[in-house]
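**Student:** Predicted model, plus sequence, below.
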Amino acid sequence: MDSLQKVRRGAILALVAAFMAVPALVAAQTTRPNIVFILTDNLGYGEIGAYGGGVTRGAPTPRIDSLAKEGMRFLNFNMETQCTPSRSSLMTGRWAIRSGTHSVPFGGVADGLTQWEVTIGEALSSAGYATGYYGKWHLGSHDGRLPNDQGFDEWFGIPRTTDESLWPSSPGWSADIMPAEQIMEGRKGSPSRPLAVYDTIQRRLIDAEITRRAVSFIGARAQAGKPFFAYVSLTQPHLPTVPNPSFQGRTGNGDWADMLAEMDSNVGQILDAVDRAGARDNTIVVFTSDNGPEFFRPWDGWAGPWRGQYFTALEGGIRVPFMVRWPGRIASGTVNNDIVHGVDMFATLAAFGGAAVPTDRPFDSIDQSDFFLGKRVTSAREGFPIWCADRLQAVKWRNWKLHFYRQDTMFDPPVRNPVPTIYNLYTDPREEKPTPDSWVVGPVLKIVGEFERSVKQHPVIPMGTPDPYRPGGASR
């Protein structure tokens, strides 16, 4: 073989080796999926088309419904009963009662998660993910407890809740007495900064800006070739339930329907951003709500077949829409009625992303990744306790529900039942006719007992606990 032939042969071998290395490189880069988690605010079970809403509520929701067709739709996905507790359990994988976040804060105390808590943002960031948070936080109002302090590279949104947008236009309100909520942004390692007062004008505009920033984050991070976690916390349909000006009058069916059309469009823009980035097949997309529907007129929502709304332990307060899509990994068009809880998202997303979960504290999150992927037929969870604020109100186990208190609406005073009432959710989904199936008390009390034993070893963090929090006096 002459020298020219050797050079050619070497070049060919090098080229073949390079082509053989490409799939391995691509595989290494795509092993960990991107994650887009879309959380709505007070969206009832029956609002969107895939759950019987959509056109029956005045506006079709084709983009949201597409997730149900292209992924898995859950009929028995549950959250905690209020905004802050649900967001806390999603973020920490722990019941909110453990973290001092069992209730919506109303001022006067240090609100939100202590820095001792480990968030899913921190876990995925430590695993190499780019992390962005866009929208309502409700887990801390000041530097040290905002998303950029809790594992997110950047954030934009509101620290608390949307009803505060009504303050500046309320008779008698004064910023000297009660400062207005601010729309804010921040980056990891730097203080967050206020951008504008969150008033009724900004309330109509904010979800469009949340969506715009989330879309920008997805495109930029996908181009950088780094796995990303985009947590998109829309403010709709929380009261005041009003649409963006560009959607007002769009449906002809009023503000609620116009808002629903806008929400569907915003979700569609996020899905399109994933597609444009060429990341569809390697991106997990989740769509859900933080709790049951609005109760205040004229903005009251719809819980579908269930009774109750947020702040109650009834199914209408805790059972929410949930869809997850991961093309080629999660079977499309599948529907199940097994119990899954929002608290399970930490362990499940951590498993998908190769992230570690905390081992030094009670961790209530159950890894449902095998269930989502079809590697196991049933959910890894059979039941869970239900708190209304710091009160253990009920326990759900399989298709039964045991209520320790009666409370039909968020404004009804809770009345302790002399004997716990038990409902079979198959035969009585509206929880109106107690059943004498008292044998259910056994497995229910087992769930309660496991929690109580864990609290004896690891006491709950009182609401309003300031930083630095050190369990048992130990440093973090």
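**Tutor:** Alright, I've got the coordinates. Numbering: from 1, shown residues only.
**Student:** CA only for contacts and neighbour counts going forward, please
**Tutor:** Noted.
**Student:** So which residues lie in contact with the lengthiest strand in the chain, not counting its own?
**Tutor:** In terms of residue count, the longest strand belonging to the chain (DSSP state E) is strand 415-424. Applying Cα atoms under 8 Å, 6 or more residues apart in numbering, the contact partners of strand 415-424 are 399-407, 431-438, 440.
**Student:** And the buried ones among these, selectable in PyMOL?
**Tutor:** For the buried members of the contacts of strand 415-424, the matching PyMOL selection, counting by 16 or more other Cα atoms under 10 Å, is:
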select buried, resi 399+400+401+402+403+404+405+406+407+431+440
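**Student:** before we move on, back to that, would you mark the buried spots in the longest strand of the chain?
**Tutor:** Neighbour count says strand 415-424 has Pro420, Thr421, Ile422, Tyr423, Asn424 buried, by 16+ other Cα under 10 Å.
**Student:** Include distance to Arg221 when you put the residues you listed into CSV, please.
**Tutor:** What follows is those, written out as CSV (distance: Cα to Cα, whole Å):
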residue, distance to Arg221
Pro420, 51
Thr421, 51
Ile422, 49
Tyr423, 48
Asn424, 47
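**Student:** residues in contact with the closest residue to Ala68 other than its chain neighbours?
**Tutor:** Leaving aside its sequence neighbours, Ala68 sits nearest to Met323 (Cα to Cα, 6 or more residues apart in numbering; 5.8 Å). Contacts for Met323 (Cα under 8 Å, 6+ apart) come out as Leu67, Ala68, Gly71, Met72, Arg73, Phe74, Val286, Phe287, Thr288.
**Student:** mind running it again at 10 Å?
**Tutor:** When contacts are counted by Cα atoms under 10 Å, 6 or more residues apart in numbering, Met323 is found next to 38, 50, 64-75, 77, 285-288, 334-335.
**Student:** Please compare the first structure with the one that follows:
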Amino acid sequence: MCLVCSLLFVCLVVFSSCQNKAADNPVKPNIIVILADDLGYGDMGAYNPQSLIMTPYLDQLAVEGMKFTDAHTTSAVCTPTRYSLLTGRYNWRTRLKEGVLTGKSKALIPADRTTLGSMLQRSGYTTAFIGKWHLGMDWGLKEGEAFEEGGWNPEDYDQLDFSKPIENAPGTRGFDYSLALPASLDIAPYVYVENNQITSIPTKVTIDEGEYSWWREGPTSDDFIHEEVTPLFFKKSINYIQEQAKSNTPFFLYLALPSPHTPILPTEAWQGKSGLLPYADFIMMIDDYIGQLNQTLKDAGIEENTLLVFTSDNGCSPAAGFDKMVEMGHQPSGIFRGHKADIYEGGHRVPMIVKWPSKIKPTTVSNVTISQTDLMATFADLVGDTLGENEGEDSSSFLKILFGEQENEDLREGKVFHSVNGTFAIRKGDWKLITAKGSGGWSFPKPGDLAEAELPEMQLYNLRIDPSETQNQFLQNPEKAEELKQLLIKYIQEGRSTPGPKQLNDPFDGEWKQTWFMDED
């Protein structure tokens, strides 16, 4: 063989070897999860053709990626949803069996619980959290003070020493960098926590009495201006993306928006733009920032290998002017019944769009029932991580759906949902069982309503033929109701809803309002 031929042969062998190695070790994608706060299923044109709110950039995401029509949160309120999204575990397995945390609650996620952030860290990712945390963190206390949970009043924060470092904040739960709003934009204390330290000590107490811009009275830092929080989080996220684009290390960004949750604060440029209510203006402002963030990925040259997820933490809140918008012709929940806090579909069925240009075909739609808990197993599957027995106990991978390798097959047997007052629902195929007479939340019939007393013990709906949950078949189909009830009991008692050894639910000092499932073994 001649020298030139020999050299060509060697080059081909080396090239082939490099190709095989690259195939065995593909470049891991950057991952961005954007979680809106109180955005309804019907508040985007991509999900509701009759929507009166213009959302061109969110609609463009649906064109560029895959739209899920049957995606769900685990809860109809924010703290529980955020726990489940980050851990792949149902929120009611924690000490929080109903409601949400306060602004000074202790950390809900224990140090030994794997999160999306810590799982991706061990897979070589740089991670960042920017936005609304609302999962508790352990504040420093003044000398001689003992921690008391407290409630929503300004005096409940008197025992806190804001000059001390904060423990068990996002920086200790899987994020290399974090800039956090401790709770909601209407829950004190109004401070920024950057990498476990407050950026500015509170010096004042503020409250706004506006109809839609209202927030609870409480300690506020000089650098904290309510109207500027959402824009700041977007700008920080865009800057983070631009910086990480210069690195060869994959990154994970979890951007948890505090909006369009109350206080509803569109900036001056967006006020009145929708012709509806400030809530709609706020969504249009958020949509524009989403467009800027999406364009940043393109300009930075990393769009092709970035997986972007956009979703919401629950349905639209009545505090946004829900009923008034319905009167004006806009349906925040689309065709679905109920809203935030409710066990009905309007409480926990949410938009979810996943975009990854190099892997996900544009303009695709999936009708498979998925849960935000499934992000844990999906991302683990994506990066080649194997979850342990006590990680992501309620998470199933939908990676094959994203890649078009699986279409309408359910990921697992059933999925569980939860309302603000602790009411359970379970979904299996087309059927949904609600373990209460009414909404379990804030819409009619509310828990304790006189009208509720005359209703059947539970509710059973076939969502394929009755997606608006108007025809309760509990009395007509007791066998199906019992089948779903027993499946729910199994999921509760086994500490997981996926295959694997039994796990323990977290201890709880009080009593669950619903105890029927604890009477059977």
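**Tutor:** Ah, there it is. Keep in mind that what you see is a predicted model, and the values were worked out from it rather than measured.
**Student:** Could you get me the TM-score between them?
**Tutor:** After superposition, the two chains reach a TM-score (TM-score structural alignment, normalised by the length of structure 1) of 0.83; 441 aligned residues with a Cα RMSD of 3.1 Å.
**Student:** hang on, the earlier thing: which SSE is the residue nearest to Ala68 of structure 1 in?
**Tutor:** Using DSSP states H and E, Met323 of structure 1 sits in strand 319-325.
**Student:** mean deviation of that strand from structure 2?
**Tutor:** Strand 319-325 of structure 1, aligned to structure 2 and superposed, deviates on average by 0.5 Å (mean Cα distance after the TM-score superposition for structure 1).
**Student:** Okay, helices next: where are they in the stretch 1-150 of structure 1?
**Tutor:** Ranges of helices within the stretch 1-150 of structure 1 are 3-30, 62-70, 83-92, 120-126, based on DSSP state H, counting those that start in this stretch.
**Student:** The shortest one maps to which residues in structure 2?
**Tutor:** So that's helix 120-126 of structure 1. The aligned range for helix 120-126 of structure 1 in structure 2 is 116-122, by TM-score structural alignment.
**Student:** What lies in contact with that stretch?
**Tutor:** For stretch 116-122 of structure 2, contacts defined as Cα under 10 Å, 6+ apart pick out 31, 85-88, 114-115, 123, 125-129, 170-176, 250-254, 375-377, 379-380, 383, 385-387, 391-392.
**Student:** and those residues, which are buried?
**Tutor:** Listed as buried from the contacts of stretch 116-122 of structure 2 are 31, 85-88, 114-115, 125-129, 170-176, 250-254, 375-377, 379-380, 383, 387, 391-392; burial here means 16+ other Cα under 10 Å.
**Student:** out of the residues you listed, which are inside strands?
**Tutor:** Here DSSP E is the test, and these give Ile31, Thr126, Thr127, Ala128, Phe129, Phe251, Phe252, Leu253, Tyr254 as lying in strands.
**Student:** quick one: which of those is nearest to Leu135 of structure 2?
**Tutor:** Nearest to Leu135 of structure 2 among these is Phe129, at 12.7 Å by Cα to Cα.
**Student:** Identify the residues contacting that closest one.
**Tutor:** When contacts are counted by Cα under 10 Å, 6+ apart, Phe129 of structure 2 touches 33, 117, 170-171, 173-180, 194-195, 233, 237, 252-256.
**Student:** mean distance, stretch 83-92 of structure 1 to its aligned residues in structure 2?
**Tutor:** The superposed stretch 83-92 of structure 1 is, by mean Cα distance after the TM-score superposition for structure 1, a mean 0.5 Å from where its aligned residues fall in structure 2.
**Student:** so that stretch matches what in structure 2?
**Tutor:** Using TM-score structural alignment, stretch 83-92 of structure 1 corresponds to residues 78-87 of structure 2.
**Student:** Can you check the distance spanned by stretch 325-338 of structure 2, start to finish?
**Tutor:** Taking Cα to Cα, to the nearest Å, stretch 325-338 of structure 2 runs 14 Å from one end to the other.
**Student:** roughly how far apart are Asp208 of structure 2 and Trp215 of structure 2?
**Tutor:** From Asp208 of structure 2 across to Trp215 of structure 2, the span is 6 Å (Cα to Cα).
**Student:** ditto for Asn421 of structure 2
**Tutor:** For Asn421 of structure 2, the distance to Trp215 of structure 2 - Cα to Cα - is 22 Å.
**Student:** The stretch 301-450 of structure 2: helices as residue ranges?
**Tutor:** Here the stretch 301-450 of structure 2 has its helices, by DSSP H, counting those that start in this stretch, at 322-327, 345-348, 374-383, 399-402, 450-453.
**Student:** For Glu413 of structure 2, which of those helices is the nearest?
**Tutor:** Closest among those, using Cα to Cα: helix 374-383, at 13.5 Å.
**Student:** could you say what helices and strands that closest one packs with?
**Tutor:** helix 78-87, helix 116-121, helix 399-402 (3 or more Cα pairs under 10 Å, 6 or more residues apart in numbering; DSSP states H and E).
**Student:** TSV for those helices, including distance to Tyr491 of structure 2?
**Tutor:** Formatted as TSV, those follow (distance: least, Cα to Cα, whole Å):
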stretch	distance to Tyr491 of structure 2
helix 78-87	15
helix 116-121	22
helix 399-402	23
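**Student:** Ok, which of those helices comes nearest Arg93 of structure 2?
**Tutor:** Among those, the nearest to Arg93 of structure 2 by Cα to Cα is helix 78-87 (9.8 Å).
**Student:** now that closest one and helix 374-383, what's the angle there?
**Tutor:** Using axes from the mean of the first three to the mean of the last three Cα atoms, to 10 degrees, the inter-axis angle of helix 78-87 of structure 2 relative to helix 374-383 is 20 degrees.
**Student:** From the chain's centroid, how far away is helix 78-87 of structure 2?
**Tutor:** On the basis of Cα atoms, centre = their mean, to the nearest Å, helix 78-87 of structure 2 sits 6 Å off its chain's mean C-alpha point.
**Student:** and it, what does it pack onto?
**Tutor:** helix 116-121, strand 126-132, helix 374-383, strand 415-418.
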